[in-house]
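Undergrad: pasting the sequence and the predicted coordinates here, then a few questions.
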Amino acid sequence: MNFKKITWSQISTVLMVLFVAVYLYSARMKSWVIMGLMMIGFFKPDIPQIKPGEKNQPAPTMLVQNLSGKSIDLQQQKGKVVFVNFWATWCPPCLAELPSINSLYEKVKADTNIVFVMVDVDNDLANSTKFLKNKRYQLPVYGGDAAHVPNSLFGEGIPTTIVVDKKGDVVFRHLNRAKYDDEKFVQYITNLAAEQ
């Protein structure tokens, strides 16, 4: 028998093929890779710069409900800053950004002028609440049928995050994953909450 000598190049090629195969078929692996990229500084949300005279869109009516039956209407939250995230438990980018959203929540939860609304677009509150509890996240989960959420808030995909200011205007909208516990974004949210 004539065996060829295995080289490091061949080993690394096999490992790379295995990594790509696992990445393509595993939602958990995708979310880990995305989280790693977020930790080293990728996927920071762009903080909007409002120009003088520029007007934001008012938040439309959006009614969501939590597992215990408590409802929140986005239009009735005037006087508070509302952080809304549309997500699902099967979505790798959603799962990747959850640790940073939970960290942001922990940093600002003492401020009663800031409200978090995590909208499970599958409207499977029992599953999403259990999922967050297993991860030890304290985020408030609400259900919302994606078909009944206005396109101005959510229409292109998940994760989608919006921020509504105290006047009831949508001042931030981001499609796809982001690292929300970044100091600039924390400052952005707290500054909005401090406005009169």
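TA: Noted; the coordinates are in hand. Numbers count the residues shown, from 1 in each chain.
Undergrad: make it CA atoms for all contacts and neighbour counts henceforth
TA: Fine.
Undergrad: report the contact partners of E97.
TA: By CA atoms under 8 Å, 6 or more residues apart in numbering, the residues touching E97 are 35, 177-180.
Undergrad: what segments of the chain are helices?
TA: Secondary structure of the chain (DSSP state H): helices at 8-25, 27-39, 92-108, 125-134, 183-194.
Undergrad: then this one, side by side with the first:
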Amino acid sequence: MKMANHRNLAIAILALAAVSAIVLRQLEDKTETVQHPNATHPAEQAILPANGQTPPFESGAKAGLLAPSFTIQGENGVSYSVGGARDKAVLLNFWASWCDPCQAEAPELNQIAEKYKDTLDIYGINVTSYDYKANAERFVKKHKLVFPVMFDLKGEVYAKYNGSVFPTNVLIDRRGVISEIILGGLTAEQLDGKLEKLMQQKRL
């Protein structure tokens, strides 16, 4: 009788030890997988403005919405894309060679491209469906544009942004959100002031 009791006690102790080992292992696994909410890798960090707002989910041609995404090939054969977060803010410049304000702002855009080369990408998009490609190519050579130029042959990208005026400049922050859509030409000072505000962001 005593031997049976001892055997039962030994079995109970072994069972308890096994359960304890399983519970301890589960706790260790949880400890290994839980990270501090802010302990993300640099590539996964959200790009937020100074006020800490998160990006919207809706896209559209309107300030405060995610910029409509697209990929288009530049005259240099390189493909350029817009859509989602990126390392630099973007200025989309929709233009036509016959547009007087476009001709006036071309030298200013060259200066801006140089000034903000570390924080801003300028994409010069010729809306070729409203232009002639040969004239657009002469425009690029004449003004010696230093930023990437691409030809929107069917006006598809322009349509995504509800284009109706030349020039149209779209300012997109590093989250991929449209900051402002500027219809028509601006002075160099006015555009520079808007870009200064666009640059006032930080990576959190």
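TA: Ah, there it is. Bear in mind the structure is a predicted one, so any value in this text is a computation, not a measurement.
Undergrad: on that earlier part again, tell me which of the helices of structure 1 sits most buried.
TA: Neighbour counts (mean count of other CA atoms under 10 Å) averaged over each of the helices of structure 1 peak at helix 92-108, with a mean of 21.
Undergrad: what's around the equivalent of M62 of structure 1 over in structure 2, how many residues?
TA: Matched to structure 2 by TM-score structural alignment, M62 of structure 1 sits across from F70. Counted with other CA atoms under 10 Å, residues neighbouring F70 of structure 2 total 12.
Undergrad: hang on, isn't F70 of structure 2 packed against S81?
TA: Yes: F70 of structure 2 is within contact range of S81, at 5.6 Å (criterion: CA atoms under 8 Å).
Undergrad: quick one: the strands in structure 2?
TA: Here structure 2 has its strands, by DSSP state E, at 47-49, 70-73, 79-82, 89-95, 120-126, 149-151, 168-172, 178-183, 201-203.
Undergrad: for those strands, give me JSON lines that also has distance to F139 of structure 2.
TA: What follows is the strands of structure 2, written out as JSON lines (distance: least, CA to CA, whole Å):
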{"stretch": "strand 47-49", "distance to F139 of structure 2": "36"}
{"stretch": "strand 70-73", "distance to F139 of structure 2": "18"}
{"stretch": "strand 79-82", "distance to F139 of structure 2": "20"}
{"stretch": "strand 89-95", "distance to F139 of structure 2": "10"}
{"stretch": "strand 120-126", "distance to F139 of structure 2": "10"}
{"stretch": "strand 149-151", "distance to F139 of structure 2": "11"}
{"stretch": "strand 168-172", "distance to F139 of structure 2": "17"}
{"stretch": "strand 178-183", "distance to F139 of structure 2": "21"}
{"stretch": "strand 201-203", "distance to F139 of structure 2": "34"}
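Undergrad: for those strands, which one sits closest to L195 of structure 2?
TA: Across the strands of structure 2, L195 of structure 2 has its closest neighbour in strand 168-172 (7.9 Å, CA to CA).
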